[in-house]
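Chemist: okay, sequence plus prediction incoming.
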Amino acid sequence: TRSILMMGVLLCLVYVWSRRISGQIEKSIETFSSLLEKASIDSFTINPKDLPLSEFRDIAVSTNKILIDRRQVEKELKYSNLLEAAVAEVSRLFAFYDKVEYKTVLQIMGESVSANRAYVFKIQNGGDKISNTVEWCDSETLPQIDMLQNLEIGIFSWWMAQLRNGENIIIENIDDLPIEASTEKKNFQDQKIRSLAAVPIWSRNRRLSGFMGFDDTDKTRVWSESEIEMLQVVGEMISNDRVRRASEDKIAYFGHIFENSINEIYLFDRDTLNFVQVNQAAQNNLGYTLAEFLKLTPLDVHPKLTPRSFSKQIRFLINGEKDSIVFESIHKRKDHSFYDVEVHLQLLNYEQKMLFTAIVIDISYRKKLEIQLQQTQKMEAIGTLAGGIAHDFNNILFPVIGFSEMIMHDLPEDSPIKKQVQAILDGASRAKNLVQQILTFSRQTEDEARPLKIEFILNEVLTLARASFPSTIKITKDIQKRLGMVMADPTQIHQVAMNLITNALHAMEENGGDLRVILSRIDVADTSGPVSDMLPGPYLCLEVSDTGTGMDAYTRTRILEPYFTTKAKGKGTGLGLSVVHGIVKNLQGELVVESQAGKGSSFLVYLPLIIPKKEENTIETIPLVQLTGNERILLVDDERPVIEMLEQMLLRFGYQVTPMDQSLEALNLFGRMPDEFDLVITDMTMPELTGDKLIMEIKKLRPDIPVILCTGFSEKIINGRINNAKPDKILMKPVAKDELLKNIRFVLDKPKLLT
């Protein structure tokens, strides 16, 4: 205040200096010199007696002017202090609170400058849109925030250009906007804005992120330099706060991902290899606490890694040759158990420190699936091989059985040779059953549920498995007959029995023991079932028991889980019992496990019985007076022994036979005389033209002719290969004489029976 007063006095001195023209300047200078000596901070006094009247009048006028200027300066100073106080209050909010309400900030600033509205706009949608994100209005002003959302930036080109150039936008009177701002002018007028001031808000990388501004809807006004500076300062505070919040949100977001990822995530030092941070998944999977991890390195949890091998792997990252590397390894848990992992490793600069970031994925399940896939592919290969063997073997058996049956037919009842021929037929029949078992084992039989007597399958499985059992294992079976039928697929029952018997073998292969296979019937009442939720009714019970190693309580609780196994590596995949359990449950049955460590195990399979039904056989329902006939048959097969046997057999029963061992020649013959044949019997696998294609061509020439496909492959394979041409009947080699003759009469007589 003293400085302002002194400046006023100096102005008076200038006035007095101008009076030197009247010749009284010297005295005035002396008088004012004495006055300066009397000047104080608050006021000073002039004695009129000390001055001439004219000079006193001049000084009075000057003093009044000084007082007016002083009041203006004081007013401006007070306003400046008010703005400074407002900025200080906003600064305090940002300094002491993490989440400052921007509306509170706008209210403080808006009230301090007597604005009607204050707001913050934010650029969104990659720079295409802009929205009013927060707004304050005084009690007399209508809010605009709801109408100022997702505005197209392109329509405010003049406005945005000013902001992008870093310019403050000061509009004292909206009516004075230039013609190029016509869109902005209309928008402002619609909001009843008379005057406004706005400053740009920048992001961390100095890109325009929005703007902050004041509106005056009452009057036009001149915005002072102090008000603009305040806008800039607070705009900078909001900009910094936005950046801080975005950074914190990003840190929180990635922190959440880090902690809640199901994959293990590790950070470890490039130089020492010590872990500096691990997530919860790593702690859960490996069993270490965070404090324990911080004392370890990757070499402690990767037993396959050595310092040398690990250095060799990470050198590509250290040298900058690669951005990341991926490799498979094994993790060792704190309890010394192991599991397969896939490691994704990067080297990152984090706060001026080089850290390795490892994302580790548990691939145990994938590895087991790969093993399962390999096993499946192996079984498919075995199945393909089995199918080929079965085809060749059936072609060998077919003439053996056919000629033997013809010999048996020709021999007198008392012939001593008849017994020997019967032995040939019995051996061939056992060989036929063996081929069927191989096809069943390799899954090349048709999968379909049907009424089934499972005792026959059990006997087949035991016959097949007996060859692999050592002599130290004694097999006892008690398979009752005529117990009834269950609705099941033979392959699945075969699989259940084979898995249970194989498990028993593995349990006893070291020390030997007894294997018992029992098939019986039980009737379950409402409350007497072996399993609490079994439905009442009759059941077949298959019990497979062994005197092997047995299982403890823990193993019993997990034995049905997929991939759980107690067998040594290479002995099994852990899928057998889970597959058995799945099959049994699908058949509405139950699987019960009884076992004690050191005392063996019993697996009991309960399958619901069905009411026995007579198996439908369309051939048997057709009345056949005899198996003979005189129709003309075109016989096609590339195996000479087969075609010779069939020709002799059919000739014996009165048929006229044209044998062909070349399928193309057979087609050419049929093409020349299609009406000369009543039936075609063909093989499937033949050179030049396969059976399915031969049937298709024959049906084109004569759609009504019946065709029998006789093949050494399984029906499942044949059905998969035949698309456009379906035979009237498929017979599986080796087919017995009576079955062949019945089916010939069936396909020949079927049209007559239908008319």
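Modeler: Arrived safely.
Chemist: going forward, measure contacts between C-alpha atoms and count neighbours the same way
Modeler: Noted.
Chemist: from Val14, how far off is Met7?
Modeler: Distance, Met7 to Val14, by CA to CA, to the nearest Å: 11 Å.
Chemist: how about Leu286, nearest residue that isn't a chain neighbour?
Modeler: What sits nearest to Leu286 in space, not counting adjacent residues and going by CA to CA, 6 or more residues apart in numbering, is Arg333, at 4.4 Å.
Chemist: contacting residues for the one you found?
Modeler: Residues near Arg333 by CA atoms under 8 Å, 6 or more residues apart in numbering: 285-287, 301.
Chemist: mind checking which of those residues are buried?
Modeler: For the contacts of Arg333, a burial check counting by 16 or more other CA atoms under 10 Å picks out 285-286, 301.
Chemist: elements contacting the host helix or strand of Val642?
Modeler: For Val642, the host element (DSSP states H and E) is helix 640-652. If contacts are counted by 3 or more CA pairs under 8 Å, 6 or more residues apart in numbering; DSSP states H and E, helix 640-652 sits against helix 364-410, strand 632-636, strand 656-660.
Chemist: which elements pack onto the second one?
Modeler: In other words, strand 632-636. Strand 632-636 packs on helix 640-652, strand 656-660, helix 663-672, strand 679-682, going by 3+ CA pairs under 8 Å, 6+ apart.
Chemist: can I get these in a markdown table with distance to Val421?
Modeler: Listed next are these as a markdown table, based on distance: least, CA to CA, whole Å:
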| stretch | distance to Val421 |
| --- | --- |
| helix 640-652 | 16 |
| strand 656-660 | 26 |
| helix 663-672 | 33 |
| strand 679-682 | 27 |
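Chemist: winner for burial among those?
Modeler: Highest mean neighbour count of the helices and strands packed on strand 632-636: strand 679-682, a mean of 24 (counted as mean count of other CA atoms under 10 Å).
Chemist: need the next SSE after that one, C-terminal direction.
Modeler: helix 691-701.
Chemist: which residues in the stretch 501-650 of the chain form strands?
Modeler: Using DSSP state E, counting those that start in this stretch, the strands of the stretch 501-650 of the chain run over 513-524, 537-546, 590-595, 601-610, 632-636.
Chemist: one more structure, for comparison:
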Amino acid sequence: MNQLPLVASHIDWRTVFDAMKDPAMILDLEYRIVVANASMEQMAGLAQEQLVGRHCYEVFYGVNEPPEGCPYSLLIRSHTDLPVSLVMECQDKMFSVAVTALHDSEGRGIGTLNVAKEITEQKMVEAILRRSLRVQRMVTHCNQALVRIEDENELLATICQIMVDQGGYRLAWIGYGLDDENSTVLPKASAGYEEGYIDTLKLTWADTERGRGPTGSAIRTGRPVICRDIGLDPNFSIWRAEAQQRDFSASIALPLPLRSGRGALNLYAAESSAFDEQEVHLLKQLADDLAYGISVIRNQESYRHTVRALRDSEKKYRSLIANAYDAIILVDAESGFVLEANAAAERLLGRSQAEIVGMHRNEFCPGVDSELCQKILTCQPQGLHNLPEDMYVVRGEGRLIPVQVSASVVTVGSKKVIQGIFRDIGQKKQAEERLSRAQKMESLGALAGGIAHDFNNILSPILGYAELCLSMVDPSDKLHAFMGEILAATHRAKDLVRQIQTFSRKGEQESHPLLIQTIVKEALKFLRSSLPATIELHVDLDVAGGYVLCDPAQIHQMIMALCTNAYQAMLAKGGDLTVILRRVMVGGEHQVVPGLSPGSYLCLTVQDTGIGIAGHDISRIFEPYFSTKGPGEGTGMGLAVVDGIVRQCGGVVEVESQLGQGTTFRVYLPEIVDKVVPTEEDAVIGLSTGNQHILLVDDEPVVVTTMERMLTTLGYQVTSASDGLAALDIFQSQPDVFALVLTDQTMPRMSGIDLARGVLSLRPGLPVIILSGYEYLNSEDELATSGIKAFLRKPVGLAELARTLTRILTGD
């Protein structure tokens, strides 16, 4: 028999209502509780009588009006009888609330049936699943970024942005621990709701108060640090206020195990439930992957930097080689063949780079240096540098060039290469030779100056007495002619001494009108004695030649240089040396000489029948230090000096030469037309005289005697002294007696300059004349400063002495 009707008759709706495991209650239209089942009483923690009549939102939410999302309100606003279901949070639990409308017998709404099913655990599982999926999705995007991005800063910024966008974190940032004295944590990238938060951190990874937070501890210990409740964690107290202002509830700091350096990945979440075990596990893997990715990027960047540096280094090396002043030649260590050469090597060897590359080292090393070249340009221990060696290399045209070579071994691939650096030391050797010659010349100059001084003292009485005798003898007397010859010879000796002094002093030359025939004759006399018997000298001098404005010592030097070159060109086979002097006209209807203006010139021709000069050398023979002779056979300065002297005189030099037939030099010097030059004999006539008292000072007795005779002949009174101190004593005893002091410069105990200073201190303005056998080296400014009025070179002639004294004493 069916028992269901019987059971149904004994069960009412309240029994069923209370038997429901899910909390349920009936509300009237005013949200008041009409009835609640036992489960609802248990959930609310109140008895039936405490619930009935109270508003549901007052009981469960403690508010005075329905909360946002109230299902009853939704049902009323929907204007439908269909049930409404909604998830709500109440008393820290999650519920799925189903609301069904209740009607009376007439169909009018009288309230609602509200059934709540707790789904807290389900929601938690769903939330965990969603968070896990979110983190996994985030990790996937981060891994894609790790594969794709090659720049470290871009990678860090992208990872932070992905963690915020895909991971749902409120803030993500990455910091590196520095090795400075404060162990500073330097933020490198961030994304999310930061709003200046990172600037307030001022973190360190040292074991200090600011280093014991999550970031500093993670970097220092190498372990993740989780702060599940920022509001309560004591290690977060320094930064708590700033964090809570930005709704940060939990954080995690994950160490980045970098191969070089240290760092941390920092995440902040709004939920305190964040960072469960599974999430932390995924984040740790991500941090490890990020650290590895950073290391890979750094390695790649280091590699790219190394490659760039190598390329730059190679470019710089090639640029340095290409632009190096020294010749650089790379030689295969085993075969000895040239692999590479720079532009300087082309200039040094006189060959193109194409010619040099492929040459054997012995091809540019002369036989005399072949062993040394092989020693330098052969394989040696790696990195060993040869000490510089001096040797010669052969240019393309066969000329030897002195070089200094140093070499080192370098490895190119598997091949050992010798890098030879060749420095042209031709100029250095020339400089050394010039210095050696200059030192020799200086020594010879000092010797020549001393000899000239002594010789001038010897000439002084000869010249003085000859002029005195000439003035006393009747011109018709034979003795007058004899004395004239003595006087002429003395002047030639005087000019010779001046040449020696010019050689020794290296000073300015004095040009004056001169008949060069005499100098040519004297030079050829000197040269004739040195010519071998195989060379015949022919001389043709125009005695009617005019005057030339020049320095006699320079003209003598020029003639000697041209004639020496000529006879040296004929030493091997002998020949004829011809010297011709002619007056010629240039310009107009006469011959044209390049570089000369129309006018009258003296042409000196020096011709030889020697070996001649090659055509390609003709244009260089006047260059300083250029020589076609072998080492030790010439300085290369002779013709350069000749060219300089001729140019100084306003002339030019022409040269013609043919190999095997000889060479001709023509020197054109401008003639001084209508220039009257008085002879010494004429100058003696009509001498200026005086009667003043002169203090004469010289340490050579013969010079004192001669000068006394000359001065008294001119009418002057003379008091003489043998040195400066004696003269100063005489002057101090009677300073107003003397009208002029005539003193030698080089004397024992006191020089002429010092004597001048002494007498001028006693009597300012007194005229003082310096007389010396040396070529005076003091400047005109120094002479003027010392009060010196004039300087006379020994031996001084009577006429020159008379003119100088008259000029100084009378002011004419």
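Modeler: In hand now; what should we look at? All values reported here derive from a predicted model rather than from experimental measurement.
Chemist: please state their TM-score.
Modeler: Scored against TM-score structural alignment, normalised by the length of the first structure, the superposed chains reach a TM-score of 0.66; 611 aligned residues with a CA RMSD of 5.4 Å.
Chemist: returning to what we had before: closest one of the contacts of Arg333 of the first structure to Leu458 of the first structure?
Modeler: Nearest to Leu458 of the first structure among those: Asn285, at 43.8 Å, using CA to CA.
Chemist: which residue lines up with the closest one in the second structure?
Modeler: Aligning on TM-score structural alignment places Asn285 of the first structure opposite Leu348 in the second structure.
Chemist: just say helix, strand or coil for its match.
Modeler: Recorded secondary structure, Leu348 of the second structure: helix (DSSP: H, G, I helix; E, B strand; the rest coil).
Chemist: list the contacts of it.
Modeler: By CA under 8 Å, 6+ apart, Leu348 of the second structure lies in contact with 327, 395, 401, 424.
Chemist: repeat that for Ile583 of the first structure.
Modeler: When contacts are counted by CA under 8 Å, 6+ apart, Ile583 of the first structure is found next to 492, 496.
Chemist: from what I see, Asp661 of the first structure and Asp638 are in contact.
Modeler: Yes: Asp661 of the first structure is within contact range of Asp638, at 4.4 Å (criterion: CA atoms under 8 Å).
Chemist: from Ile179 of the first structure, how far off is the spatially most central residue of the first structure?
Modeler: Nearest to the geometric centre of the first structure sits Ile262, at 12.4 Å (CA atoms, centre = their mean). Going from Ile262 of the first structure to Ile179 of the first structure by CA to CA gives 60 Å.
Chemist: equivalent analysis for Gln162 of the first structure, please.
Modeler: From Gln162 of the first structure to Ile179 of the first structure the distance is 15 Å (CA to CA).
Chemist: quick check on these two: which one has the bigger neighbour count.
Modeler: Just comparing Gln162 of the first structure and Ile179: by other CA atoms under 10 Å the higher neighbour count belongs to Gln162, 14 against 10.
Chemist: pull out the buried positions in the helix or strand where the more buried one lies.
Modeler: Gln162 of the first structure belongs to helix 157-164 when assigned by DSSP H and E. Residues 158-160, 163-164 are the ones in helix 157-164 of the first structure that count as buried (16+ other CA under 10 Å).
Chemist: same question for stretch 508-521 of the first structure.
Modeler: Within stretch 508-521 of the first structure, the residues that count as buried by 16+ other CA under 10 Å are 508-509, 512-521.
Chemist: same question for stretch 201-210 of the first structure.
Modeler: 201-202, 208-210.
Chemist: still on that earlier bit, Ile29 of the first structure: which of the helices and strands packed on strand 632-636 of the first structure is closest?
Modeler: Closest to Ile29 of the first structure of these is helix 663-672 (CA to CA; 142.1 Å).
Chemist: which strands or helices does that closest one pack on?
Modeler: In terms of contacts (3+ CA pairs under 8 Å, 6+ apart), helix 663-672 of the first structure is packed against strand 632-636, helix 691-701.
Chemist: which residues of the second structure does the next helix or strand after the last one align to?
Modeler: Proceeding C-terminally, helix 691-701 of the first structure gives way to strand 707-711 as the next helix or strand, assigned by DSSP H and E. On the second structure, the counterpart of strand 707-711 of the first structure by TM-score structural alignment is residues 768-772.
Chemist: quick revisit: got the buried ones among the contacts of Arg333 of the first structure as CSV, with distance to Phe275 of the first structure columns?
Modeler: Shown next, in CSV, are those (distance: CA to CA, whole Å):
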residue, distance to Phe275 of the first structure
Asn285, 16
Leu286, 14
Val301, 11
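Chemist: where along the stretch 151-300 of the second structure do the strands fall?
Modeler: For the stretch 151-300 of the second structure, the strands defined by DSSP E, counting those that start in this stretch cover 171-177, 185-192, 225-227, 250-256, 262-269.
Chemist: any idea of the angle the first one forms with strand 262-269?
Modeler: What it means is strand 171-177 of the second structure. Using axes from the mean of the first three to the mean of the last three CA atoms, to 10 degrees, the inter-axis angle of strand 171-177 of the second structure relative to strand 262-269 is 160 degrees.
Chemist: which other residues reach strand 171-177 of the second structure?
Modeler: Contacts for strand 171-177 of the second structure (CA under 8 Å, 6+ apart): 156, 160-161, 163-164, 183-194, 204-205, 219, 261-269.
Chemist: then the second one?
Modeler: For strand 185-192 of the second structure, the surrounding residues in contact (CA under 8 Å, 6+ apart) are 153, 156-157, 160-161, 164, 169-178, 198, 202-205, 216, 263.
Chemist: any of these buried? List them.
Modeler: 156-157, 160-161, 164, 169-178, 203-205, 216, 263.
Chemist: measure Gln692 of the second structure to Arg807 of the second structure for me?
Modeler: From Gln692 of the second structure to Arg807 of the second structure the distance is 13 Å (CA to CA).
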